[in-house]
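>>> Quick one: sequence and predicted model below, then my questions.
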Amino acid sequence: MVFSSSAVTSGAECAMHIGGSATGAQIGGLYDGGSTSGATHVTDVTAGVGGGGMPGGVPGGLIPELLDR
């Protein structure tokens, strides 16, 4: 997933979840702080650090589920 925003600080730790619901401050369709309910934890990432990725994408479509909330 690629997300670019001046609100994201390089080196910040981010948790990625799919499904469920989220609370907290919404920044460009993503949530900062708060909590999740009924969500599945996928991975943790560090902003500004590239990774290997997940072959074939994430089941259920990670991006639309996060951006539609």
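Nice, I can see it.

>>> Please count neighbours and contacts with C-alpha atoms only from this point.
Noted.

>>> Skipping adjacent residues, who's closest to Asp44 in space?
Once flanking residues are discounted, Asp44 sits nearest to Ala15: 4.4 Å by C-alpha to C-alpha, 6 or more residues apart in numbering.

>>> That neighbour is in contact with Val45, isn't it?
Yes. Counting by C-alpha atoms under 8 Å, Ala15 touches Val45, with 6.3 Å between them.

>>> second one coming, line it up with the first:
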Amino acid sequence: MVATFKECARFLYPLFKFSLLAVVECCMQRDHLAAMDQSIKLPIGNAPWLLCGSYDETTRKYLQSVKRLVTLCQ
């Protein structure tokens, strides 16, 4: 479990260049569904064609790490 969270921290480091504020605020309000929605919008914006599974490896790791943290908040 510790290794997983260390891995998440390493993958999330580049995301601090972006705003994670919306995800954190949703988690603090215990609106976990909105937090997941915001975490998906964070790396891809509103481009619907990217939802077809064409994430690159880095984006996939970002999404997975944010999802794990939101799940931990739940």
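Perfect, I can see it now. What you see is a predicted model, and the numbers here were worked out from it, not measured in a lab.

>>> now what about the TM-score between them?
Laid over one another, the chains give 0.30 as their TM-score (TM-score structural alignment, normalised by the length of the first structure), with 42 aligned residues with a C-alpha RMSD of 4.2 Å.

>>> re the thing from before, distance check, the residue nearest to Asp44 of the first structure against Thr43 of the first structure.
According to C-alpha to C-alpha, to the nearest Å, Ala15 of the first structure stands 6 Å off from Thr43 of the first structure.

>>> Which parts of the second structure are helices?
With helices called from DSSP state H, the second structure shows them at 2-12, 21-28, 32-44, 57-73.

>>> Remind me what the one helix or strand Val42 of the first structure maps to packs against, helices and strands.
Assessed by DSSP states H and E, Val42 of the first structure sits inside strand 40-46. Here strand 40-46 of the first structure touches strand 13-18, going by 3 or more C-alpha pairs under 8 Å, 6 or more residues apart in numbering; DSSP states H and E.
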